[in-house]
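Enquirer: Provided below are the primary sequence and the corresponding predicted coordinates.
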Amino acid sequence: MASSSESFVNRSFIFVILILLYISLSDAACSRGCQCYRAGTTTEDWIKCDKGRMTKFPRSISRTREVVLIRDNLIQEIPANPFGTSSVTEVQYVFLDNNRIDTIADGAFSVPRQLRVLSLMNNRLEEITSRQFMGANGIEKLHMDGNYIVEIKPNVFIDMWRLKILSLAGNIINSIESNAFNGLAELHELYLNDNRLAILNDGIFAGFRDIKKID
């Protein structure tokens, strides 16, 4: 019969093996060139791919990742289904700032359905189309500051009816067409500062029901 000390050693050994197995599986599920971890004392799973000189969107981002950081790289295009095609995903916060993004595939953010915050600051986007954000009806905060957007066309954000904060500051916008903000009835804050707007057409803000700040 094994002594209590031997039993304790065996249990400890099994525990260590399980921990190592968990770490191994976690690393295997992490995209190459990225770090995957839980931040601080939170229960959120993060994937961090910052400052890696990536030229393409990383493949196989696990659907269990809640926070996605892919900043300060050389990515030019956001492909279709960058987070896979399954609607069962935990991705909620995506930060793609300081890349070279100039192209977004149609419906790129229709999955994940849980996506709440999307940041595309300081990229090279010149145009926004309704096709790019088709089906992206879960997003509550969209940051597109510091791009090269020239105009806002009608119905660009038509599918983003949950949007609360929209920031387009620091672009070169000189024209906002009527109905540009159609569908944004729940918008609270709109930032258009540091653009080249000279004239605003009548009725641009007519659809806002709960707007609190326009800058």
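Expert: Looks like it arrived, so ask away. Since the model is a prediction, treat every value here as computed from it, not as a measurement.

Enquirer: CA atoms for contacts and neighbours, from now on please.
Expert: Fine.

Enquirer: using the three-state scheme, assign the residue nearest the centre of the chain.
Expert: Centrality entry for the chain: nearest residue to the mean C-alpha point is Val94, 2.5 Å, by C-alpha atoms, centre = their mean. Here Val94 takes the strand state, with states given by DSSP: H, G, I helix; E, B strand; the rest coil.

Enquirer: tell me if I'm right that it and Ile61 touch.
Expert: No. The pair Val94 and Ile61 does not pass the contact test of C-alpha atoms under 8 Å, sitting 11.8 Å apart.

Enquirer: which residues do the two both contact?
Expert: When C-alpha atoms under 8 Å, 6 or more residues apart in numbering defines a contact, no residue borders Val94 and Ile61 alike.

Enquirer: before we move on, back to that, for the residue nearest to the centre of the chain, what are its contacts?
Expert: When contacts are taken as C-alpha under 8 Å, 6+ apart, Val94 is in contact with Val67, Val68, Leu69, Ile70, Leu115, Val117, Leu118, Ser119.

Enquirer: just checking, which of those residues belong to strands?
Expert: Helix and strand membership here follows DSSP state E; of these, those in strands are Val67, Val68, Leu69, Val117, Leu118, Ser119.

Enquirer: how near is Arg131 to Ala108?
Expert: Computed as C-alpha to C-alpha, to the nearest Å, the Arg131 to Ala108 distance reads 9 Å.

Enquirer: these two - which one has more neighbours?
Expert: Looking at Arg131 and Ala108 with other C-alpha atoms under 10 Å, you find the greater number of neighbours at Ala108, namely 21 against 18.

Enquirer: what about the more buried one, distance to Gln132?
Expert: 6 Å.

Enquirer: what does Asn201 give?
Expert: Using C-alpha to C-alpha, we find Asn201 at a distance of 24 Å from Gln132.

Enquirer: putting a second one here so we can go through both:
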Amino acid sequence: MNVSNLCVLTVTVICMVLAWSEPSKACGSCTCSNGVVMSCPNIVQISLRSSGLTNLSGSAFQNNKIVTNIDLYGNQLVHLPAGLFKATTKLQTLNLRYNLLVDLPDGLFKATTELQTLDLDDNPLVHLPAELFNATTKLENLYLSRVQLDYLPAGLFDAITRIKVMYFWGNKFDHLHAGLFKATTELESLYFVRNQLVDLPDGLFKATTKLETLDLKENQLVHLPVGLFNATTKLRKL
């Protein structure tokens, strides 16, 4: 789908939302220009689920400055422009599940400082930049299951100190950095089901004192360090 069709589709969605929530403003406030959705000051949610999208212009959301929810589930996106979300500074929820993303550009989430939930499940991602989440300091829910990753760079989660839930089901991790979760002190649920982990480093969970659920089934673990769970005194499910 090209950007012009995307614009028309987005405006259609916007009109439907406005018609239901604010009939007096429906459709009249949204227009397209060169494949870009123009000023839509009342829009807080955009859904483009299963719309056949194969690419997005870097300016696709440049005028959606107060949008809080963008749903791009089930499309065919392979790459995203680095500046795609530079104007969506109020964004709280972003769903990119079931696309064909192979990488994410450094700086993609630089402006999304209010982001709380990010779903990247079911994409063939093979690499994440170490600074990817540096600006998303309010992130609470992160979904990275079945994304083909075999490595999480050191420092990747250092800025997301409010994170509560992390899913890493069905990847290819065989080891994790000892300091990977050193900043995730609010973490409550962590899932590494169906990976290839053979061991866990001493001190991995030293900072996760609020962890309640840890799921490590269907790995290849042969050894656990003595004292691995000494700090996880609130752990209820293992």
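Expert: Ah, there it is. Just so we're clear, the structure is a prediction, and the values are computed from it rather than from any experiment.

Enquirer: what TM-score do the two superposed chains give?
Expert: The TM-score (TM-score structural alignment, normalised by the length of structure 1) is 0.77; 188 aligned residues with a C-alpha RMSD of 2.8 Å.

Enquirer: ok so Thr12 of structure 2 is a helix residue?
Expert: Yes. If the criterion is three-state DSSP, then Thr12 of structure 2 is within a helix.

Enquirer: what residues are up against Asn201 of structure 1?
Expert: Shown here is Asn201 of structure 1, whose contacts under the criterion C-alpha under 8 Å, 6+ apart are Ile176, Glu177, Ser178.

Enquirer: which of the residues you listed fall in strands?
Expert: Those of those mapping onto strands are Ile176, per DSSP E.

Enquirer: export the contacts of Asn201 of structure 1 as TSV, with columns for distance to Asn98 of structure 1.
Expert: Rendered in TSV, the data for the contacts of Asn201 of structure 1 read as follows (distance: C-alpha to C-alpha, whole Å):
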residue	distance to Asn98 of structure 1
Ile176	25
Glu177	28
Ser178	30
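
Enquirer: just the contacts of Asn201 of structure 1 now: which is nearest Arg196 of structure 1?
Expert: For the contacts of Asn201 of structure 1, the residue nearest Arg196 of structure 1 by C-alpha to C-alpha is Ile176; the value is 10.7 Å.

Enquirer: touching, that closest one and Ala198? I think so.
Expert: No. Proximity of Ile176 of structure 1 to Ala198 does not meet the contact threshold set by C-alpha under 8 Å, at 10.1 Å.

Enquirer: and those two? Which one has more around it.
Expert: With neighbours defined as other C-alpha under 10 Å, Ile176 of structure 1 and Ala198 compare such that Ile176 has more, 18 against 8.

Enquirer: which parts of structure 1 are helices?
Expert: 4-28 (DSSP state H).

Enquirer: residues in structure 1 matched by stretch 69-78 of structure 2, start to end?
Expert: Aligning stretch 69-78 of structure 2 against structure 1 (TM-score structural alignment) gives residues 67-76.

Enquirer: what does that stretch contact?
Expert: Contacts of stretch 67-76 of structure 1 (C-alpha under 8 Å, 6+ apart): 44-57, 91-103.

Enquirer: and those residues, which of them are buried?
Expert: Of all the contacts of stretch 67-76 of structure 1 considered here, the ones buried according to neighbour count by 16 or more other C-alpha atoms under 10 Å are 44-50, 54, 57, 91-103.

Enquirer: burial of the residue lying closest to Leu101 of structure 2 once chain neighbours are set aside, as a residue count?
Expert: Across the structure, with C-alpha to C-alpha, 6 or more residues apart in numbering as the measure, the residue nearest Leu101 of structure 2 apart from its sequence neighbours is Val78 (4.2 Å). Neighbouring residues of Val78 of structure 2 were enumerated by other C-alpha under 10 Å; the total is 18.

Enquirer: with the one 3 residues further on instead?
Expert: Residue neighbour count, defined by other C-alpha under 10 Å, stands at 17 for Pro81 of structure 2.

Enquirer: residue contacts, it?
Expert: By C-alpha under 8 Å, 6+ apart, the contact list for Pro81 of structure 2 reads Leu56, Ser57, Gly58, Pro105, Leu108.

Enquirer: tell me, how many residues neighbour the nearest residue to the fourth one once chain neighbours are set aside?
Expert: This means Pro105 of structure 2. Excluding its sequence neighbours, the residue lying closest to Pro105 of structure 2 (C-alpha to C-alpha, 6+ apart) is Ala82, at 5.4 Å. If you count neighbours by other C-alpha under 10 Å, Ala82 of structure 2 ends up with 15.

Enquirer: what residues are up against Ala82 of structure 2?
Expert: By C-alpha under 8 Å, 6+ apart, the contact set of Ala82 of structure 2 is Gly58, Leu104, Pro105, Asp106, Gly107, Leu108.

Enquirer: just the closest of those to Thr213 of structure 2, please.
Expert: The shortest gap between Thr213 of structure 2 and any of those belongs to Leu104, at 28.5 Å (C-alpha to C-alpha).

Enquirer: ok, now how distant is that closest one from Ala19 of structure 2?
Expert: 35 Å.

Enquirer: okay, the two: which has more neighbours?
Expert: Under the criterion of other C-alpha under 10 Å, the comparison of Leu104 of structure 2 against Ala19 puts Leu104 first, with 19 against 14.

Enquirer: which residues touch the spatially closest residue to Ile152 of structure 1 that is not a sequence neighbour?
Expert: Among residues not flanking Ile152 of structure 1 along the chain, Ile176 sits closest, at 4.8 Å (C-alpha to C-alpha, 6+ apart). By C-alpha under 8 Å, 6+ apart, the contact list for Ile176 of structure 1 reads Glu151, Ile152, Lys153, Leu200, Asn201, Ile204.

Enquirer: then Gly146 of structure 1?
Expert: Counting by C-alpha under 8 Å, 6+ apart, Gly146 of structure 1 makes contact with Met121, Asn122, Asn123, Leu168, Ala169, Gly170, Asn171.
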